[in-house]
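Student: turn this into a model:
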Amino acid sequence: MNVDELTAIDVHTHAEVSSRGHASLADDLHAASSAYFKVEGDRKPTLEEMAAYYRERNMAAVVFTVDALSATGTEPVPNEEVAEAAAAHPDTLIPFASIDPFRGRAGVRQARRMVEEYGVKGFKFHPSIQGFFPNDRSVAYALYEVIEETGTIALFHTGQTGIGAGVPGGAGIRLKYSNPLHVDDVAADFPHLKIILAHPSFPWQDEALAVATHKPGVHIDLSGWSPKYFPPQLIQYANTLLKDKVLFGSDYPVLTPDRWLADFAKLEIKDAVRPKILKENAARLLGLTTPARP
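Tutor: From the prediction side, this is the model:
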């Protein structure tokens, strides 16, 4: 991957369908989230199609599935398939894995194998869908130990989710698990763990900013929302205290980088900060470049 030639690094994209056509979400949740995000047309690109899509835009993309088998009963897109696609398209795809924290010791073994044998760069957690508090020591802490030890990244969904939105009872998905303050405990207990808080964390935006400002290893990605809806305090911190810790993410395929970037161009972001958000901060965090310039 030639980072210097990339226009941007999207740190938040989803593999939603396997090569055999298996979807990672049940049909009702898929339909509801498409309605929530006002998605038009097909939103189930294959990994091959995702690679072509980002290559056409001269971008790289972090890609992952969500393993919430215990809570949903739905098998995820296999982590191995995601990693193999990234290996086949190293110029544009960067693999993350996702492991249901309730897999226990088997999940811990899988995490280590995904790093050592498949070269994944990080792990995606979705507390609301997976049904766990990130700071529950009995659930995910053994996974965090492997992630910290291997120098990979833990990416946590935070805030409200479009998954289950509009379905009776939210399909049983509880928002409380995704308060970023729960991740503050993780950052305190694993001081060398690299963490990304995904999304503007509505209704806990101030909490997310506080955690990222206080804990050196915590970053924020801007995925899942059009930038025109970003709260003013997020823009203020991105321009100042967190200018080296805020990352471009789209949430593709529910939100395209084209739409995100068009709206981002209209924000009052400092000229010196814009390239940090779009590429430099992610490249450094992922170990693709040398430390950031002042």
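
Student: CA only for contacts and neighbour counts going forward, please
Tutor: OK.

Student: how about the helices in the stretch 101-250 of the chain?
Tutor: 105-118, 127-130, 141-150, 180-189, 205-214, 232-239 (DSSP state H, counting those that start in this stretch).

Student: name the stretch among these that sits most buried.
Tutor: helix 127-130 (a mean of 24; mean count of other C-alpha atoms under 10 Å).

Student: name the helices or strands packed onto that helix?
Tutor: helix 69-72 (3 or more C-alpha pairs under 8 Å, 6 or more residues apart in numbering; DSSP states H and E).

Student: what's in contact with stretch 58-70?
Tutor: 5-16, 24, 54, 74-79, 82, 91-100, 102, 123-126, 129-130 (C-alpha atoms under 8 Å, 6 or more residues apart in numbering).

Student: if we can go back for a sec, redo the helices of the stretch 101-250 of the chain as JSON lines? Include distance to residue 162.
Tutor: What follows is the helices of the stretch 101-250 of the chain, written out as JSON lines (distance: least, C-alpha to C-alpha, whole Å):
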{"stretch": "helix 105-118", "distance to residue 162": "26"}
{"stretch": "helix 127-130", "distance to residue 162": "11"}
{"stretch": "helix 141-150", "distance to residue 162": "26"}
{"stretch": "helix 180-189", "distance to residue 162": "17"}
{"stretch": "helix 205-214", "distance to residue 162": "17"}
{"stretch": "helix 232-239", "distance to residue 162": "20"}
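
Student: name only those of the contacts of stretch 58-70 that count as buried.
Tutor: 6, 8-16, 24, 54, 75-79, 82, 91-100, 102, 123-126, 129-130 (16 or more other C-alpha atoms under 10 Å).

Student: and this one, please, so the two structures can be compared:
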Amino acid sequence: MIIDAWGQHPTLRHSQDPVFDSLRRWTKEPAPEKAIPIETTLASLDQAGVDVMLTNAWYAPHNVLISNDEVAEFVTASNGKLLGIAGGDYAKPMDAIREISRAVTELGFKGVRIIPWLWEVPPTDRRFYPIYALCCELGVPFCTQIGHTGPLMPSEPGRPLYLDQVALDFPELKIVAGHIGYPWTEEAIAVATKHENVFIDTSAYTASRYPPELVRYMQGHGRHKIMFGTNYPMMTAAKALAGLDTLGLDDEAKALFLGGNAQRIFGIG
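Tutor: This next block holds a predicted model:
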């Protein structure tokens, strides 16, 4: 099984939001004028042999780019290829708790994602702590971004070391840190090694661009800690997986990376 641990089937609001303008330097694509059809996303997954993509809701201050209900619609239309990751208005923690609880218990979502740079605060911010407690109660992972930001927003909230404190305060909480953590990849590996329930996904990077220290970790004692991700639609799965066979992963490490770890952590049958 191949599972993409970080993607989003975007709404047109999400695709056109100015916060992503800087990313177009890399994709060399203009802002779309029409929403991406669900068929395009599913075809992209099929092309790379991806069985499931975890697709995110996006809640930013004063703006909902992809709502939980829109994610639920995409999931329903995907015939099992998409699974939801919830979000909420973290400026209103009680509202966020109610909304995320609904998304998990009623809509069947598999986790919660908080993008700290959107809120310009680190993951240790007090507003997020009730969400972490809720994740523990619901038994779902907390997903986040680590490393510098492509959007022109502060990168400091993406320092992996902030997750050390979160993991100390919530040892039961499963934390999935996306985007490798560059330029602090060694820091991310140190936090994942220290804490049983901290994991890393490789979204936003092609296999040929994984830092050497991450590849060594995947080959050895970190093989149960790293999972595949794309950050679709910024990157397709086919592009993200190009060069995978050059990494020197044995069969066990490759299977865990491509799907086994995500299957276990997110409870995907």
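
Student: the buried ones among the contacts of stretch 58-70 of structure 1 in strands, which ones?
Tutor: If you go by DSSP state E, those have 8-14, 93-97, 123-125 in strands.

Student: out of these, which is nearest to residue 146 of structure 1?
Tutor: Using C-alpha to C-alpha, residue 123 is the member of those that sits closest to residue 146 of structure 1, with 10.6 Å.

Student: number of residues surrounding residue 221 of structure 2?
Tutor: Per other C-alpha atoms under 10 Å, the neighbour tally for residue 221 of structure 2 reads 11.

Student: need the counterpart of it in structure 1.
Tutor: Residue 221 of structure 2 maps onto residue 241 in structure 1, with residues paired by TM-score structural alignment.

Student: go ahead and confirm its match touches residue 212.
Tutor: No. Under the criterion of C-alpha atoms under 8 Å, residue 241 of structure 1 makes no contact with residue 212, lying 9.5 Å away.

Student: would you mind finding the match for residue 190 of structure 2 in structure 1?
Tutor: By TM-score structural alignment, residue 190 of structure 2 lines up with residue 210.

Student: mind checking the helices of the stretch 101-250 of structure 1 for the one nearest to residue 164 of structure 1?
Tutor: Closest approach to residue 164 of structure 1 among the helices of the stretch 101-250 of structure 1 (C-alpha to C-alpha): helix 127-130, 9.0 Å.

Student: residue 196 of structure 1 and residue 152 touch, don't they?
Tutor: No. With contact defined as C-alpha under 8 Å, residue 196 of structure 1 does not reach residue 152; the gap is 11.1 Å.

Student: which one of the two is surrounded by more residues?
Tutor: Comparing residue 196 of structure 1 with residue 152 by neighbour count (other C-alpha under 10 Å), the higher total belongs to residue 196, at 26 against 23.

Student: aligned to that one, what sits in structure 2?
Tutor: Aligned against structure 2 by TM-score structural alignment, residue 196 of structure 1 finds its counterpart in residue 176.

Student: before we move on, what about residue 259 of structure 1?
Tutor: Residue 259 of structure 1 maps onto residue 239 in structure 2, by TM-score structural alignment.

Student: what's residue 210 of structure 2 in contact with, if anything?
Tutor: By C-alpha under 8 Å, 6+ apart, residue 210 of structure 2 lies in contact with residue 202.

Student: let me see the contact set for the aligned partner of residue 119 of structure 1 in structure 2.
Tutor: By TM-score structural alignment, residue 119 of structure 1 lines up with residue 108 in structure 2. Contact partners of residue 108 of structure 2, counting by C-alpha under 8 Å, 6+ apart, are residue 84.

Student: do that again at 10 Å, thanks
Tutor: By C-alpha atoms under 10 Å, 6 or more residues apart in numbering, the residues touching residue 108 of structure 2 are 72, 75, 83, 84, 85, 86, 101, 102.

Student: relative to residue 136 of structure 2, how far out is it?
Tutor: With distances taken as C-alpha to C-alpha, to the nearest Å, residue 108 of structure 2 is found 16 Å from residue 136 of structure 2.

Student: and what of residue 173 of structure 2?
Tutor: Applying C-alpha to C-alpha to residue 173 of structure 2 and residue 136 of structure 2 gives a distance of 5 Å.

Student: which neighbours do the two have in common?
Tutor: Common contacts of residue 173 of structure 2 and residue 136 (C-alpha under 10 Å, 6+ apart): residue 142.

Student: find the centremost residue of structure 1, please.
Tutor: Taking C-alpha atoms, centre = their mean, the centroid of structure 1 lies closest to residue 12, which sits 4.1 Å from it.

Student: excluding covalently adjacent residues, which one is nearest to the aligned partner of that residue in structure 2?
Tutor: Mapped onto structure 2 by TM-score structural alignment, residue 12 of structure 1 lines up with residue 6. Using C-alpha to C-alpha, 6 or more residues apart in numbering and skipping residues adjacent in sequence, the residue nearest residue 6 of structure 2 is residue 229, 4.9 Å away.

Student: and that neighbour, what does it touch?
Tutor: For residue 229 of structure 2, the contacting residues are 2-7, 53-54, 178-180, 200-206, 235-237, 240-241, 257-259, 262, by C-alpha under 10 Å, 6+ apart.

Student: residues near the residue mapped onto residue 20 of structure 2 from structure 1, how many?
Tutor: In structure 1, the residue paired with residue 20 of structure 2 is residue 30, using TM-score structural alignment. Neighbourhood size, residue 30 of structure 1 [other C-alpha under 10 Å]: 19.

Student: can I assume residue 30 of structure 1 is in contact with residue 253?
Tutor: No. With contact defined as C-alpha atoms under 10 Å, residue 30 of structure 1 does not reach residue 253; the gap is 11.7 Å.

Student: overlap of the contact sets of those two?
Tutor: Joint contacts of residue 30 of structure 1 and residue 253 (C-alpha under 10 Å, 6+ apart) are 16, 43, 44.

Student: now the residues you listed as CSV including distance to residue 142 of structure 1?
Tutor: Shown next, in CSV, are these (distance: C-alpha to C-alpha, whole Å):
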residue, distance to residue 142 of structure 1
16, 27
43, 34
44, 33
